[in-house]
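A.B. asks: Fold the following and give me the result.
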Amino acid sequence: MSTVQLSADLTARLAEAGLDPLAVAALASAAVAEDLDGGVDVTSVATVPDHARGYAEYTARAAGVVAGVPVAEAVLELVCGADLVVTRHVPDGAAVPPGTVLFGAEASTRALLTAERVSLNLLSRLSGVATLTRAWVDTIEGTGASVRDTRKTTPGLRALEKYAVRCGGGVNHRMSLSDAAMVKDNHVVAAGGVAAAFKAVRAAFPDVPVEVEVDHLEQIPPVLEAGADLILLDNMTPRQLREAVVLVAGRARLEASGGLTLESAREVAETGVDYLAVGALTHSAPILDIGVDLRA
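C.D. replies: Presented below is the predicted three-dimensional model:
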C-alpha cells in the first residue's frame, strides 16, 4: 500500500465538502490496514499479473442519493498511488437511478481489487445515510420544518455520516459534546430541575447554544423565562406539539424527538416545529447497493 498523502485536488475537494482531509486519509489508511492485517491481498496477488492495469466502474445497483465519492477516492489514492486516474460522473448529493455509473478508476488491477471492499464499504454506507435522509426530507417538503440528525453515529465515522446527512438535504445537530449544550433528563435530575440545569449551563458556558429537553408542556414556561435557545419536545403527540408551538410563540426554536417515523413525519412537521430529530438517519440507514466491475 502506498503511503503517499492525498493529492492536492482531492484534499481541496474534501475540504470544500466540510471534511478534514487528514482525518479522511487516516481513516482510509486504518481501514485498509485492517483489511490487509499486516499481509497482502493473497487472492489478487495470486490471480492478477503484477504488471496488469485495469479500469473499474463504481455503479449504483439501486436507486438512491450518492455520498462519499471523494472518501472512496481517498481509499483508492492510498492503495493505488500516484498512477490512479479517476473519471467522475456523479457528484455527491445527486439522486441516481439503478445502473448509474458513479465514477471510474484506472490503476494497477491488483491495487484496484485490494481497495474495492474498503472503498465500497464507505461509499455504500454514506450513500445509504444520504438516501434515507432524502426520504425524510422529501416527506416533509413544504412544511417549513427541517430534518436533523443526532449523535447516534458510528464511532469514528461521525463527521462522514453527518456529511452524508447534508448530502441528503438534512441539517446537522451538534457535532460534539463541546460545541453546544443539550440538557436532557439525567442532567435535570442531577441539577435539581429543568430551569436550574439550564441556568447552570448558561453560567458555566455563556456563549454556547443551549437546548433543553422537556417532556411536559408545563416545563416550557420556566425554560423560556430562563432564555433557552432551543427546546426539544420529547415524545409528545402532534396535539401536544401544536400546543407547544402556540405556547412558545416564536420565542425559541422547537425540535420534535422520540418515536418519529416516516409515516408520521409529515403530521409532526405540520404542527409548526422547526426540526425533527431523527437518530435513524445514522444508526439505522441501510447501505445503498453499489458494485465495482472491471472493464476491458
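
A.B. asks: all contacts plus neighbour counts: C-alpha atoms, from now on.
C.D. replies: Will do.

A.B. asks: Can you tell me the closest non-neighbouring residue to residue 98?
C.D. replies: Once flanking residues are discounted, residue 98 sits nearest to residue 62: 4.3 Å by CA to CA, 6 or more residues apart in numbering.

A.B. asks: And this one, please, so the two structures can be compared:
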Amino acid sequence: MIDNRNPMYKDNGVCAMYLPQATQRLIELALAEDLDGGDLTSLATIPADLAAKAHVLVKDQGVLAGMEVAAAVCRLVDPALEWQPVLGDGAAVKYGTIVAYLSGPARSVLMAERTLLNFLQRLSGIASKTALYVAKIADTQAKLVDTRKTTPGWRALEKAAVRAGGGANHRFNLGDGVLIKDNHLALGGHDIVGAIQRARAVAPHTTKIEVEVEDLAGVQAALEAGADIIMLDNMSIEAMREAVHLIAGRALVEASGGITLERIRAVAETGVNLISCGAITHSATALDISLDIAINS
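C.D. replies: Just a heads-up that it's a prediction; the model follows:
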C-alpha cells in the first residue's frame, strides 16, 4: 500500500506495466493532487484493518470509457485493491448500470474513489458526446474525427475515449502530419500552392499533405498543387457541396468549423469524407458516475 501521507512516497511499480508512461505520470499527478497530506478523514474514522466492497454505478445514459485508467488508479493506490470490471470501454450504459466492483482495505477504497471517478466521468463524457455525433451520420460516408483541442496532458486518453464513442482520431501532435492552416498561409503570403510545394519538398514521401481553405478559389489552388486532403474551414453547406463537386474524388475532403449536433447531418450530406469536431473533447459534459460502498461482513 502507498504511504498514507503521500501517494508518491513509495513507487510500487504496479502501474507502468499496464499503461504508457505519460498516462502513469498523469495518474500519479492526480493522486498527488488529491492525497497530498493523506486522507485525514479516513485515517481518523476508519480502522486500519477494515475491509470494504463497493460498486461503480452509472447515473445517466451514455458510453463508457476510461476503465483501464480506473483500474490503474486502484493498482497504484494499493495493490491489495481488487478491481473487477463488468463492462469495457465502448459499452452503452444507462441509469443504474453497474460497470465495476471494487474491494479491499476500506481506507484504500476511499483514497482511490475520487480520482478513479474523475477519470471515468470525464472520459465517458467524451465517449458519450462522440457517440451522439456519430449516430447522426451513421448512414453517410462521412467519418467523425477529433482535433488537438484536448485537455493538456490528457490527449491520449481523450482520443481513446473518442474511439470508444465510435469516432476516429486526427493528428495526435504537430509531428504527426502536415496540416497547413490559415496562420501558416498568413505567414507565407497566402500562397497555397507554394506552401504545399514547400511541404512536399521536406515531408517524408509517406506523409499526406493537408491544407485548410476558406473558399472555392482555395480549393482550386489546393487541387492544382496536389494536396492529399483539403479541409473546408467554416464554409456554408452550399459551398461545401460545390467544393466536393469540384474536388471530384481527387483528394479527401474534410469539413471543419461550426460542427454542432444540429448541423453535422447536413454537413455529412454534402459528400465530405471527414468531419473534424473540437466540441467532442473540449465541451463534453462528464457522465454522472458514483461509487457506492458497503462494509464486508
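
A.B. asks: rewinding a little: what's near enough to touch the residue nearest to residue 98 of the first structure?
C.D. replies: Taking CA atoms under 8 Å, 6 or more residues apart in numbering, we find residue 62 of the first structure in contact with 97-99, 288-290.

A.B. asks: Counting neighbours, which of those comes out on top?
C.D. replies: Neighbour counts for the contacts of residue 62 of the first structure were taken using other CA atoms under 10 Å; the highest belongs to residue 288, with 26 neighbours.

A.B. asks: Which secondary structure state is assigned to that residue?
C.D. replies: coil (DSSP: H, G, I helix; E, B strand; the rest coil).

A.B. asks: hang on, it packs against residue 120?
C.D. replies: No. Using CA atoms under 8 Å, residue 288 of the first structure is not in contact with residue 120, being 9.8 Å away.

A.B. asks: Run through who's touching stretch 177-189 of the first structure.
C.D. replies: Contacts of stretch 177-189 of the first structure with the rest of the structure, by CA under 8 Å, 6+ apart, involve 174, 194, 196-198, 201, 208-214.

A.B. asks: Give me the buried entries from these.
C.D. replies: 174, 194, 196-198, 201, 209-214 (16 or more other CA atoms under 10 Å).

A.B. asks: So which residues of the stretch 101-250 of the first structure form strands?
C.D. replies: 101-108, 146-148, 181-183, 210-214, 230-234 (DSSP state E, counting those that start in this stretch).

A.B. asks: how much does the third one stray from the second structure?
C.D. replies: Think strand 181-183 of the first structure. Relative to the matching residues in the second structure, strand 181-183 of the first structure has an average distance of 1.0 Å after the fit, by mean CA distance after the TM-score superposition for the first structure.

A.B. asks: counterpart of that strand in the second structure, which residues?
C.D. replies: Mapping strand 181-183 of the first structure onto the second structure (TM-score structural alignment) gives residues 178-180.

A.B. asks: now the first one
C.D. replies: Taken onto the second structure by TM-score structural alignment, strand 101-108 of the first structure occupies residues 98-105 there.

A.B. asks: Superposed on the first structure, what's the mean shift for that stretch?
C.D. replies: Mean for stretch 98-105 of the second structure is 0.8 Å (mean CA distance after the TM-score superposition for the first structure).

A.B. asks: List the buried residues for that stretch?
C.D. replies: Those would be 98-105, for stretch 98-105 of the second structure by 16+ other CA under 10 Å.

A.B. asks: Dead centre of the second structure: give me the residue that sits there.
C.D. replies: The second structure has residue 158 as the residue nearest its centroid, 1.7 Å off, counting by CA atoms, centre = their mean.
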